[in-house]
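> based on what follows, work out the 3D shape:
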Amino acid sequence: MALSGSALEESARAMLAPGAYDFYAAGSGEELSRDEAADAWRSYRFLPRVLRDVSRVDTGIELLGERLSSPVLAAPTAFHAMAHPEGEVATAEGIRDAGQLMVLSSRATSPVEGVAAAAGPWWFQVYVLRDREITARQVRRAVAAGARALVLTVDAPYVATKPRVTRPLPLPRDAHALDVGVDTRTADWEQDPSIGPGTIDWLRAESGLPVLVKGVLRADDALACRDAGAAGIIVSNHGGRQLDRALPTAHALRPVVEALAGDLPVLVDGGIRTGTDVLTALALGADAVLIGRPVLWALAVEGRAGVRSLLDSYRTELAEAMALVGARSPGEIGFDLLAPWVPTPGTLVNARLPEY
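This next block holds a predicted model:
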């Protein structure tokens, strides 16, 4: 599969049921945050090093004990069975084939045991529900299946309105959504809007696993999560699906990295569409990035093979960009590679510039 970017999305749109495409593509409100995400990464410019030996470039990283082929992970996204009949199983196989890590959504449409059997290393994403016992049962089931970390989503105390989602979701009749024997139409299945920092420790105790916190945009919140026992921070605005006009992650990332000062791994998602976007995120201090919607588009177009091809393309593009800026490994990518520059009118930029 050679398609990428907007061409990949358009091919997927032609193959998906309209309700499925709208659900995957939707942002909240006016969709400003959704639409700004990719352009925010493009607002940065590089200042490459020269006369460096880049005859060999290695994109591999180690993250929470996992050796990965590149710093590009698959973000948690819901309801893969709307994109492909094998659902998250096909996604997991493609991610495994690419040597990467999958974050499995708690809104999956394939049984967790089947996904685990098809996956390489994987983490489990958690919404804490009003009925904590439902969450605890989901977590215990994921742990038993082999999850190696939990990802606690914290930016969705309520599900934001998405005006473009007007059709019923075309979910297959046998979709599971990680059922634990409860009626998902009840209020107990809703996210708990009262959670606080202590939830991190509760999940650690329930699971025995490290807990990363996803949905952080502020440095002070990142520090509070660190102090509460988080194993990592994921800078995210939920793909523009929660608070519209939230700051793009490309411009929220650096203050979080500086505040944590290397205490925890920092990951980022939102609008990352090319290897140069990945390079930008690493230069801003991210340890890795997560890709959401493009994985769904690749799954819809070509199933398992499409997911692998997509992740391979990110790795290939990143390797080329690293060579061209004079970095042989992710460890050689630093903030000094980002150049101060004068943006065009209306372009969002990070106010903190490199020091030389």
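> from here on, just use CA atoms for contacts and neighbour counts.
Will do.
> how much space between Ala25 and Asp53?
Look at Ala25 and Asp53: by CA to CA, to the nearest Å, they are 42 Å apart.
> looking at these two, which is more packed in?
Taking neighbours as other CA atoms under 10 Å, Ala25 and Asp53 compare with Ala25 leading, 19 against 11.
> Proceed likewise with the subsequent sequence, for comparison:
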Amino acid sequence: MSLAYPATTDDWQRLAQRRLPRFYADYIDGGAGAERTLAANVQAFAALRLRQRVLVDVAQVSTRARLAGEDCALPLALAPVGLAGMAAARGEVQAARAAQAAGVPFTLSTVGICPLGEVASAVQAPFWFQLYMLRERGAVQALLQDAWASGCRTLVFTVDLPVTGLRWRDVRHGLADGGARAALIKAWQVLARPGWVRRVALGGKPLTFGNLAAQVPGARDLNAFRAWVDAQFDPSVTWQDIAWLRQQWKGRLLLKGILTAEDAQAAVDAGADGVVVSNHGGRQLDSAPATASVLPAIAQAVGSRTELLVDGGIRSGVDVFKALALGAHGVLIGRPWVWALAAGGEAGVARLLAHWQRELRTTMMLTGVRRTADINASHLERFS
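So this is what the prediction gives:
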């Protein structure tokens, strides 16, 4: 099959794999353990069936929605992805521009390549910022101040990372342990992708965690930054720390990594403005439930009192519709936009988002829905 004109997310993934060094492609594609949760995320959405309706006036259909107080062209935001700037030269900047043009929010990861200031100078629309609770609370405060000064008003705070999940693909490439053998493996894989070397490794320098340059001033490479980040993950964080964070951040606060109704309720009690139902894309706890399977219960528990977003396994505009039918107000997507970025840069991300909007609109028309706010469980066959 020709991929000259990629249409689906799978197309973008195949193109990305051809362009990226193997260790980085596996870093993006892979999950924890045997990757059961990674597969379950996709399968859970694929298993849902829609109720097609006919002879409904769908001449005027709108995919617009409101997320975190912002008007969006569709109920979708680009999720934070660490090291996304290695997919294309200054990759986060390219993705942010594509998101702005498409009318959806972009979320910059703390461990992205491009720093806050660089992204802010490249776009006019406000973007979101993602953060972890680091051991050095001064570093957290400094990052919050930088985010606010850069125009960010929505903070996506990741709560499911007291320790990094066991990702065997990274271990096989030596990313977890380092050393001379790992360096040779990566060097060989890099040399096998001379186009990536030219476009990204050389054309996209510097490849460092831009947001952490002030925190790790002596580090000159990604391995040094990664070692500092891994040491900063704090397993002692509790809900009391979220209360402290709520005092520090005066913008909107979304807690990402919620998988139970109890934790969703605790997030609301702690002052969060919204929760992201997420298992970290299957990258943390293998055999954790698929997000689509727990979303309805969480929506029933807190969906009427807080903003509810979901990620994990969403691969099309059809899946966006299904997520809304399960009770979400919107979705975050990670791997799909990075694949499109790697395969086609800013234009690739723009094309992906245009296709997803077209899919969502078509799905709405064939199910007899005119507004995204009207999508609900009655549009799923399993709830009929």
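> what's the TM-score for these two chains?
The TM-score (TM-score structural alignment, normalised by the length of the first structure) is 0.92; 342 aligned residues with a CA RMSD of 1.7 Å.
> so stretch 328-341 of the second structure corresponds to what in the first structure?
Per the alignment by TM-score structural alignment, stretch 328-341 of the second structure matches residues 286-299 in the first structure.
> oh, I was asking about stretch 372-381 of the second structure
The aligned range for stretch 372-381 of the second structure is 330-339, by TM-score structural alignment.
> where do the helices of the stretch 1-150 of the second structure begin and end?
For the stretch 1-150 of the second structure, applying DSSP state H, counting those that start in this stretch gives helices covering 9-19, 22-29, 36-47, 91-102, 116-122, 137-149.
> where does the fourth one end up in the first structure?
Okay, so that is helix 91-102 of the second structure. Using TM-score structural alignment, helix 91-102 of the second structure pairs with 87-98 in the first structure.
> hmm, who's touching that stretch?
For stretch 87-98 of the first structure, the surrounding residues in contact (CA atoms under 8 Å, 6 or more residues apart in numbering) are 69, 74, 79-81, 84, 101-102, 108-110, 114-116, 118-121, 295, 299, 303-309, 311-312.
> ok, now stretch 252-262 of the first structure?
217-220, 222-223, 235, 266, 268, 281, 284-286.
> ditto for stretch 192-212 of the first structure
Residues outside stretch 192-212 of the first structure that contact it (CA under 8 Å, 6+ apart) are 128-131, 136, 139-140, 143, 148-152, 156-158, 224-225, 228-234.
> show me just the buried residues among those residues.
Buried subset of the contacts of stretch 192-212 of the first structure (neighbour count, 16 or more other CA atoms under 10 Å): 128-130, 136, 139-140, 143, 148-152, 156-157, 225, 229-234.
> center of the second structure, which residue is that?
Nearest to the mean C-alpha position of the second structure, counting by CA atoms, centre = their mean, stands Ala79 at 2.3 Å.
> my read: that one touches Pro336, true?
No. Between Ala79 of the second structure and Pro336 there is no contact under CA atoms under 8 Å: 9.9 Å.
> and the strands in the stretch 151-300 of the second structure?
Along the stretch 151-300 of the second structure, counting by DSSP state E, counting those that start in this stretch, strands occupy 154-158, 252-258, 274-277.
> matching residues in the first structure for the longest one?
This points to strand 252-258 of the second structure. Aligned using TM-score structural alignment, strand 252-258 of the second structure spans residues 210-216 in the first structure.
> one more: the first one?
The counterpart of strand 154-158 of the second structure in the first structure, counting by TM-score structural alignment, spans residues 149-153.
> quick one: contacts of the matching stretch?
By CA under 8 Å, 6+ apart, the residues outside stretch 149-153 of the first structure that reach it are 103, 122-128, 200, 209-215.
> one more time with 7 Å, if that's ok
Contacts to stretch 149-153 of the first structure, defined as CA atoms under 7 Å, 6 or more residues apart in numbering, come from residues 123-127, 209-215.
> how about the equivalent of Glu70 of the second structure over in the first structure: what's its closest non-neighbour residue?
Matched to the first structure by TM-score structural alignment, Glu70 of the second structure sits across from Glu66. Computed as CA to CA, 6 or more residues apart in numbering, the closest residue to Glu66 of the first structure that is not its neighbour in sequence is Pro121, at 7.5 Å.
> contact partners for the residue lying closest to Thr166 of the first structure once chain neighbours are set aside?
Leaving aside its chain neighbours, Thr166 of the first structure sits nearest to Gly19 (7.7 Å; criterion: CA to CA, 6+ apart). When contacts are counted by CA under 7 Å, 6+ apart, Gly19 of the first structure touches 167-170.
> give me the distance between the aligned partner of Gly19 of the first structure in the second structure and Thr260 of the second structure.
In the second structure, the residue matched to Gly19 of the first structure (TM-score structural alignment) is Phe23. Distance, Phe23 of the second structure to Thr260 of the second structure, using CA to CA: 33 Å.
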